[in-house]
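1. what follows is a predicted protein model with its sequence.
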Amino acid sequence: MLAEKLYKIANLIQGINRTINTSHIELIYQRNYFELCNQAEWLKRTPLSSPRGGTASYTLLYIILSILNDKCCSNILELGAGKSTQLFASYVEHTNQSLTTVDHDAYWLEEIAKTSSKIKTVHAPLQGLENHHASQWYAIEGFSQKYDFVLIDGPPASNRKTKYDRLGITRFIPSILNEDFVILIDDASRAGERLLSKEIENTLGGHRIKFRKATFNGASSVILLASPRFEKFLYL
């Protein structure tokens, strides 16, 4: 009985320590993010993460901003609109590059489109998928171009029923990727996103496409997959 209680206490302490450590790391990403915002002459306004959750973490925002600030990406695909869209929109406004944002929410896309004429918004309602892990995905037949920066942060996949819904993108890998590419997968601590990363990795490996992987852990976990040219982003 005593041993069981001690075991539970030890697990509780480990959980508390993980929470404290994660919060500390997120604060570091937050500080670095704001410092980098000050250096980004192209950034019109600074997108903020919400302490209530439901928006991009500072971990994700810092990684995105670091990549954009390098000005090495010309075609961006964003699955799931949100705070990240504000960063992408400022970037393409300044650099005259390309941004395609896909979301299932028509109202949200309309609001996003008002912020910049440079954003190509694609309203894609969710539809059921057969013979696939995902129960539903965006109603998209294909993409008209290749991308060097892909952010996978949609569709919603936060509960038991939808947790594998982001795997729909695997049908288009690697055909949508430029020779040089970086892929970001947000919420990578979840089972669905871990499986998504594994499937993309297996597909890239099956096509003998060279890449490397890094995982960043803050308020959210982010997986980064990068071709050799973009390997520098593994060390942000």
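-> Perfect, thanks for sending it. Numbering: from 1, shown residues only.
2. could you use CA atoms for every contact and neighbour count after this?
-> Will do.
3. make sure Gly142 is actually in contact with Ile173.
-> No - counting by C-alpha atoms under 8 Å, Gly142 stays clear of Ile173, with 10.9 Å between them.
4. now do the buried residues in the longest helix along the chain.
-> Counting by DSSP state H, the longest helix found in the chain is helix 2-39. Residues of helix 2-39 classed as buried: Thr22, Ile25, Glu26, Leu27, Tyr29, Gln30, Tyr33, Phe34, Cys37 (neighbour count, 16 or more other C-alpha atoms under 10 Å).
5. ok, now how distant is the second one from Tyr62?
-> Per C-alpha to C-alpha, to the nearest Å, Ile25 is found 12 Å from Tyr62.
6. now swap in the fifth one and tell me
-> Counting by C-alpha to C-alpha, the separation of Tyr29 from Tyr62 is 6 Å.
7. try the fourth one
-> Separation of Leu27 from Tyr62 (C-alpha to C-alpha): 11 Å.
8. longest strand in the chain, please.
-> With DSSP state E setting the assignment, residue counts place strand 177-185 as the longest strand in the chain.
9. could you list the buried residues of the helix or strand just after it?
-> Using DSSP states H and E, the next helix or strand after strand 177-185 towards the C-terminus is helix 191-206. For helix 191-206, the neighbour count (16+ other C-alpha under 10 Å) marks Gly192, Glu193, Arg194, Leu195, Leu196, Ser197, Ile200, Glu201, Thr203 as buried.
10. show me which of those residues is closest to Ile76.
-> Ile200 (17.8 Å; C-alpha to C-alpha).
11. and the closest one, what does it touch?
-> Counting by C-alpha atoms under 8 Å, 6 or more residues apart in numbering, Ile200 touches Thr170, Ile173.
12. over to Thr101?
-> Contacts of Thr101 were listed using C-alpha under 8 Å, 6+ apart, and they are Leu77, Glu78, Leu79, Gly80, Ala81, Thr85, Ile119, Lys120, Thr121, Val122.
13. try this one next to it:
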Amino acid sequence: MLKKIKGFLKLNQDQYNRISRQNSEILRQNREIILQNQEIIWANIFHDSIKGKVALEELPLNIGRWAGNYTLFYILFRILNDLKPKRILELGLGESSKFISVFIENYLKNSTHLIIEQDEDWKINFLENFKLSDNSKVLLSPIGVEEVKGKKVNVYTSLSKIIEQKFDFYLIDGPHGSKNFSRFDAYKLAEDFRPEDDFILLIDDYDRQGEKETADLIMLELRKKDIEYYTAEYIGLKSILVISSKRNKKIQNF
């Protein structure tokens, strides 16, 4: 009898585990469908928002997958169009670099755009296929590994030597992500922020643990310095987080 009871309990446990796995898979699929629908909505909003700006409408972009998604490109457009940053720093050369460069060349002619890239081959290939605005500049900085709170993270090894000024807008999409404290260079840049500074900091891939950890450190640093800041998270297939100074708090309503 005892063997039968044990066998029955094991059978029920196996059934429970199987049902639990099935439910988890259903939940995962449902979440993916929801995010895909959100991404479609963002795509429509993006295309509507750039209507009338011919240079952007005609710009061929590879949106999604490794590149930024429609969520990012819509918020990027709103930042450039509504807040008109004069000094732009972008970590990571890619599709968003094209977008910013074309926007500057046609609609924001007095702004400057500095791009930091880790891979010389990628820089050469990119520039062979796309001509950046004269106001856009690419500088190379190899990546190295630093330890942050006991975790190894990828960082730009020469960023502190390259950066000679503060910027109005920081787009963080490089270097290659780390499991923990990803894109930690964003925190290093934020360490220099002061209460009187106006800034917009956009962190891509905020759906990942490493980027969330870095963003938490940034916000903690801002609170330590009594810097009033505002945040907004925008969610599609990937998420982005925008952190801004008080003057740019309208990022919450994009």
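-> Nice, I can see it. Since this is a predicted model, take the numbers as computed values, not measurements.
14. if we can go back for a sec, now render the buried residues of helix 2-39 of the first structure as TSV, adding distance to Ala10 of the first structure.
-> Listed next are the buried residues of helix 2-39 of the first structure as TSV, based on distance: C-alpha to C-alpha, whole Å:
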residue	distance to Ala10 of the first structure
Thr22	18
Ile25	22
Glu26	24
Leu27	26
Tyr29	29
Gln30	30
Tyr33	34
Phe34	36
Cys37	40
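15. what's the burial count for the aligned residue in the first structure for Leu76 of the second structure?
-> Taking TM-score structural alignment, Leu76 of the second structure has Ile64 as its aligned residue in the first structure. Counted by other C-alpha atoms under 10 Å, the residues lying close to Ile64 of the first structure total 19.
16. Three-state assignment for Ile64 of the first structure, please.
-> helix (DSSP: H, G, I helix; E, B strand; the rest coil).
17. which one in the first structure is aligned with Ile50 of the second structure?
-> Checking TM-score structural alignment: Ile50 of the second structure goes with Cys37.
18. can you pull the contacts of its match?
-> Cys37 of the first structure sits next to Leu43, Thr46, Leu65 when contact means C-alpha under 8 Å, 6+ apart.
19. and it, how close does it get to Gln86 of the first structure?
-> The spacing between Cys37 of the first structure and Gln86 of the first structure, counted by C-alpha to C-alpha, is 13 Å.
20. could you do Ser74 of the first structure as well?
-> As defined by C-alpha to C-alpha, Ser74 of the first structure lies at a distance of 16 Å from Gln86 of the first structure.
21. which of these two has more neighbours?
-> Legend: neighbour count by other C-alpha under 10 Å for Ser74 of the first structure and Gln86, higher for Gln86 (19 against 16).
22. find the nearest non-adjacent residue to the more buried one, please.
-> Closest residue in space to Gln86 of the first structure, ignoring its immediate chain neighbours: Pro47 at 6.5 Å, by C-alpha to C-alpha, 6 or more residues apart in numbering.
23. which strand or helix spans the one you found?
-> Assigned by DSSP H and E, Pro47 of the first structure belongs to no helix or strand.
24. likewise Leu139 of the second structure?
-> Here Leu139 of the second structure is assigned to strand 136-140, by DSSP H and E.
25. just Ser97 of the second structure next, same as before
-> Ser97 of the second structure belongs to helix 95-107 when elements are defined using DSSP H and E.
26. now Leu241 of the second structure
-> Counting by DSSP H and E, Leu241 of the second structure is part of strand 239-245.
27. residue range for that strand in the first structure?
-> Under TM-score structural alignment, the match for strand 239-245 of the second structure is residues 221-227.
28. what does stretch 132-146 of the second structure give?
-> Under TM-score structural alignment, the match for stretch 132-146 of the second structure is residues 115-129.
29. buried sites along the matching stretch?
-> Lys118, Ile119, Thr121, Val122, His123, Ala124, Pro125, Leu126.
30. leaving out sequence neighbours, find the closest residue to the last one.
-> I take that to be Leu126 of the first structure. Spatial nearest neighbour of Leu126 of the first structure, excluding adjacent residues (C-alpha to C-alpha, 6+ apart): Tyr138 at 4.6 Å.
31. got a list of what the equivalent of that neighbour over in the second structure touches?
-> The equivalent of Tyr138 of the first structure in the second structure is Tyr156 (alignment by TM-score structural alignment). Residues near Tyr156 of the second structure by C-alpha under 8 Å, 6+ apart: Gln118, Ser141, Pro142, Ile143, Gly144, Pro175, Asp185.
32. pull the number of nearby residues for the corresponding residue of the first structure for Ile227 of the second structure.
-> Counting by TM-score structural alignment, Ile227 of the second structure corresponds to Ile209 in the first structure. For Ile209 of the first structure, the neighbour count with other C-alpha under 10 Å is 13.
33. what helix or strand does Ile209 of the first structure sit in?
-> Counting by DSSP H and E, Ile209 of the first structure is part of no helix or strand.
34. so what's it closest to, chain neighbours aside?
-> Nearest in space to Ile209 of the first structure, with sequence neighbours left out and distances taken as C-alpha to C-alpha, 6+ apart, is Ser227 at 8.0 Å.
35. which residues does stretch 145-156 of the first structure contact?
-> The list of residues contacting stretch 145-156 of the first structure from outside it, by C-alpha under 8 Å, 6+ apart, reads 73-81, 103-104, 137-138, 162, 165-166, 175-187.
36. those, buried ones only, as a PyMOL selection?
-> Restricted to buried positions by 16+ other C-alpha under 10 Å, the PyMOL selection for those reads:
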select buried, resi 73+74+75+76+77+78+79+80+81+103+104+137+138+162+165+166+176+177+180+181+182+183+184+185+186+187
